[in-house]
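Undergrad: Below: sequence and its predicted model.
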Amino acid sequence: MASNTPSPEAPFDAFGGGAAPAAPGTEWNPTEDTLRAQNRSGGRHRVVKQRSNFARSSTVLGVGVIAAVGAGGLATAQEKPPVAISLPDLPDLHLPDAHDLPGVGDLLPDEASADTASDADLVAAEARSNPNPLTAATYTTPDDEQGGTAERATQAATGTADAGEALRARILQQAEQQQASADAAEKAAAEKAAAEKAAAEAAAKAEAAEKAAAEAKAKAEAEAKAKAEEEARAKAEAERLAQLAASYSMPLSSYSLSATYMQSGSMWSSGYHTGLDFAAPTGTPLKAVHGATVKSAGWSGSYGYRIVLELEDGTEVWYCHLSSMTVGVGQTVGTGETIGRVGATGNVTGAHLHMEVHTPGGSGIDPAEWLRSKGLSL
């Protein structure tokens, strides 16, 4: 069976360095010297430095760690310290210098800063440009870890101090608020107590004033009532006396009082006067003071001629020292009727009417008061 054998091909210049093709059937095995010679023989081409596979792998690994932390909770990931990812030093891999590779050195930049910049620096720059904690990885070195630990300790101490100061300020603020509330409550209670006391005092004063006014009113009403009652009694008495006066009469129309009741003197055998004397000329008519019955009419010793009228209630009225009598015993007389005349008979010193008033029991009373009680004026 025929087979198609591939024709020998020139070695593939993967780096574009322009190396001479190897002879057919030989293996192209570049060495460090050949690479340097080739690099010196050919011109360098400037290209933008690309990230190495190790840098990209590290970035992916860091992103995976941050993503894992984010999956557990963003708050937890933020509280934990950055994840340290260590990369092996490139010289330990015994790789040739990139500047010595055929067709590569010419493409690298000449700046020392660019030649010495590590892939970790590029990844760190990218991480700083991307602040998202879920897509950024942190690369730390032992020195960085030690410095970071000290810095975190300082920050923790500072944060603790700040938290303590904030707590103290909050406690003081709460205490001040509570004190202010207590002061306000105490002030309100004092004001309320003062208001209640003032209201109680005002109510007590008002009650006392009202009580005093009520007492004064009651007293005034009582006085007015008493006065009205007194006036009513006086009016009733006046009416009664007016009625009595209509039925009673004075014994003489014209007279003068010459002796009063119980007046003392040697002229009377008892040492005092037992009646009321009306001085008048002999022959002056005498009238019956009220309707009555003639109980006696005649001579009575020292009284001279005497007429005794007995009223309906048993009261006796004596008319003494008469000059003449016009009525007899048992006769009924009316008020104002003439029953005799003034004289000077008996034990007298001149013409007059000696009048006495005796109660139904026989006791003598003041004739002037008795006449006044009947509404008569002397």
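TA: Cool, the structure landed.
Undergrad: okay, CA-based contacts and neighbour counts for the rest of this
TA: Fine.
Undergrad: For the helix or strand hosting residue 123, which residues meet the burial criterion?
TA: Assigned by DSSP states H and E, residue 123 belongs to helix 119-129. Using 16 or more other Cα atoms under 10 Å as the test for burial, helix 119-129 gives 119-120, 123-124, 127.
Undergrad: and the next element down the chain from the host helix or strand of residue 296?
TA: For residue 296, the host element (DSSP H and E) is strand 292-299. Going down the chain from strand 292-299, the next helix or strand is strand 305-310, by DSSP H and E.
Undergrad: by contact count, what packs against the biggest strand by length in the chain?
TA: As assigned by DSSP state E, the longest strand anywhere in the chain is strand 316-325. Strand 316-325 sits against strand 305-310, strand 338-342, strand 352-358, with contacts defined as 3 or more Cα pairs under 8 Å, 6 or more residues apart in numbering; DSSP states H and E.
Undergrad: Report all helices and strands that the shortest one contacts.
TA: When contacts are defined as 3+ Cα pairs under 8 Å, 6+ apart, strand 338-342 sits against strand 285-287, strand 316-325.
Undergrad: now that strand against strand 305-310, angle please.
TA: Relative orientation of strand 338-342 with respect to strand 305-310: 150 degrees, computed using axes from the mean of the first three to the mean of the last three Cα atoms, to 10 degrees.
Undergrad: Could you do the last one as well?
TA: Using the same axes, to 10 degrees, the inter-axis angle of strand 352-358 relative to strand 305-310 is 30 degrees.
Undergrad: Name the residues that touch strand 352-358?
TA: 274-282, 315-322, 342-344, 364-367, 370 (Cα atoms under 8 Å, 6 or more residues apart in numbering).
Undergrad: got it, and the shortest one?
TA: For strand 338-342, the external contacting residues (Cα under 8 Å, 6+ apart) are 280-288, 321-327, 351-353.
Undergrad: Please identify the buried residues of the longest strand of the chain?
TA: 316-325.
Undergrad: Provide the secondary structure category for residue 350.
TA: coil (DSSP: H, G, I helix; E, B strand; the rest coil).
Undergrad: What are the neighbouring residues in contact with residue 265?
TA: Going by Cα under 8 Å, 6+ apart, residue 265 touches 271-273.
Undergrad: Put this next to the previous one:
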Amino acid sequence: MASNKPAPEAPSPFSTDSYGGAERSVGEWNPTEDSIRPVRGRHRVAKQRGLARSSTVLGVGVIAAVGAGGMATAQDKAPVSISLPDSLADNLPDAKSLPGVGAFMSDGAEAAPVAPLTTAGLTSAEAEQGTDAGEALRARILQQAEQQQASADAEAKAAAEKAAAEKAAEEAKKQQDEAEADAAAKKKAAEEAAKKKAEEERLAKLAASFSLPASSYTISSTYGQSGAMWSSGQHTGLDFAGAAGSPLKAVHSGTITSAGWSGSYGYRTVLQLDDGTEIWYAHQSSIDVSVGQKVTTGETIGRMGATGNVTGVHLHMEVRTAGGSAMDPMAWLNSKGLSV
């Protein structure tokens, strides 16, 4: 048995020599507060003679439990009986020669005091104030939770503000689009009104320079009307029925290019306007102008009658282009601002 065997204790039922030696009793080594000095930082064990051949070094485990009450310290454990056979103990290496173990050994010098476990993790200010480690840890956890909650609230607030800004921008854009559409509609309406007014002014100005061929009349036949009375099968002019001898007027200023008898048209006068358009006056009872004469708007050029191929007193008026094509006299008169 090793020369530094512990103090005798009650016999252990497990003291029989497993290597064939005689049964012998061994004591138990029970470390006490006096035999182990408190150390700070690393666990240090005072140097003892023959420690390399002694029992294994007993470590102390510490379990930290965090709760509302604080941090619990390690409690004393029941003594444990440890023994080694001499044959094995004699061959153990010196403890100081083991890597990392020699640093824990001392030559009996007094070890520095170790801080109590209840102050583990405390700052110097907290330690001076006597703050409990468990309460300090609990406060830090609560502070961290509050910071995380504040961060989450800030993110939620930022997201809400962003959504509100986007909604406000969308609403503003919608209002702007509506305003632009309304402005465009008003502008278009104003342009159309201005265009209409300009057309009315133009027609009024034209009307001042154009005149209807008769003052008192009734429209008896229109342009394009079908019937056997017309050699082409269709009416090529506009008929103004009225009293015989009623004056017929020049619709616009121009030059007389034809004046006389013209077969089925009876007495006919042709007035050529400055743009080449020709106005035919047919079935007159008399002609008051001659070829080459210049006339002005509203000037009398003949009288209403019933000469030629007719069924009654009327003016047969035709409007032809410079190329000789016939057109609707009523539409032409309307384009000059005149209502037939």
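TA: Yep, it's here. Computed from a predicted structure; not experimentally measured.
Undergrad: Once they're superposed, what TM-score comes out?
TA: The TM-score (TM-score structural alignment, normalised by the length of structure 2) is 0.61; 230 aligned residues with a Cα RMSD of 2.9 Å.
Undergrad: is it possible to export the helices and strands packed on strand 338-342 of structure 1 to a markdown table including distance to residue 234 of structure 1?
TA: Listed next are those as a markdown table, based on distance: least, Cα to Cα, whole Å:
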| stretch | distance to residue 234 of structure 1 |
| --- | --- |
| strand 285-287 | 29 |
| strand 316-325 | 27 |
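Undergrad: For residue 155 of structure 1, which of those is the nearest?
TA: strand 316-325 (138.1 Å; Cα to Cα).
Undergrad: And that closest one, how far out from the chain middle?
TA: 94 Å (Cα atoms, centre = their mean, to the nearest Å).
Undergrad: Quick check: the gap between the residue nearest to the spatial centre of structure 1 and residue 343 of structure 1.
TA: Nearest residue to the geometric centre of structure 1 (Cα atoms, centre = their mean): residue 192, 5.2 Å. Using Cα to Cα, to the nearest Å, residue 192 of structure 1 is found at 98 Å from residue 343 of structure 1.
Undergrad: is it true that residue 151 of structure 2 lies in a strand?
TA: No: in this structure, residue 151 of structure 2 is helix, not part of a strand, as judged by three-state DSSP.
Undergrad: who are the neighbours in contact with it?
TA: Residues counted as contacts of residue 151 of structure 2 (Cα under 8 Å, 6+ apart): none.
Undergrad: quick one: what's aligned to it in structure 1?
TA: Alignment note (TM-score structural alignment): residue 151 of structure 2 maps to residue 189 of structure 1.
Undergrad: How much space separates its match from residue 197 of structure 1?
TA: Separation of residue 189 of structure 1 from residue 197 of structure 1 (Cα to Cα): 12 Å.
Undergrad: likewise residue 236 of structure 1?
TA: Plainly put, residue 236 of structure 1 is 56 Å away from residue 197 of structure 1 if you go by Cα to Cα.
Undergrad: And the strands in the stretch 51-200 of structure 2?
TA: 66-67, 70-71, 105-106 (DSSP state E, counting those that start in this stretch).
Undergrad: Mind checking those strands for the one nearest to residue 116 of structure 2?
TA: That would be strand 70-71 among the strands of the stretch 51-200 of structure 2, by Cα to Cα, at 11.0 Å.
Undergrad: and that closest one, what other elements does it pack with?
TA: Secondary-structure packing of strand 70-71 of structure 2 (3+ Cα pairs under 8 Å, 6+ apart): helix 133-209.
Undergrad: Next secondary structure element downstream of the helix it packs on?
TA: Later in the chain than helix 133-209 of structure 2, the nearest helix or strand by DSSP H and E is strand 218-221.
Undergrad: which residues in structure 1 does that next one align to?
TA: Counting by TM-score structural alignment, strand 218-221 of structure 2 sits on residues 256-259 of structure 1.
Undergrad: What is the helix holding residue 123 of structure 1 packed up against?
TA: Contacts defined by 3+ Cα pairs under 8 Å, 6+ apart place helix 119-129 of structure 1 against helix 53-72.
Undergrad: quick one: the helix it packs on to chain centroid distance?
TA: Centre-to-centre, helix 53-72 of structure 1 and its host chain are 70 Å apart (Cα atoms, centre = their mean).
Undergrad: what comes up buried for whichever helix or strand comes after it?
TA: As assigned by DSSP H and E, the chain's next helix or strand after helix 53-72 of structure 1 is helix 74-79. For helix 74-79 of structure 1, a neighbour-count test (16+ other Cα under 10 Å) marks residue 77 as buried.
Undergrad: Wait, residue 338 of structure 2 touches residue 209, no?
TA: No: applying Cα atoms under 8 Å, one finds residue 338 of structure 2 not in contact with residue 209, separated by 10.3 Å.
Undergrad: count of residues packed around the equivalent of residue 194 of structure 2 over in structure 1?
TA: Under the alignment (TM-score structural alignment), residue 194 of structure 2 pairs with residue 232 of structure 1. Other residues lying near residue 232 of structure 1 total 13 when counted by other Cα atoms under 10 Å.
Undergrad: Could you do residue 288 of structure 2 as well?
TA: Neighbourhood size, residue 288 of structure 2 [other Cα under 10 Å]: 12.
Undergrad: Give the aligned equivalent of it in structure 1.
TA: Per TM-score structural alignment, the equivalent position to residue 288 of structure 2 in structure 1 is residue 326.
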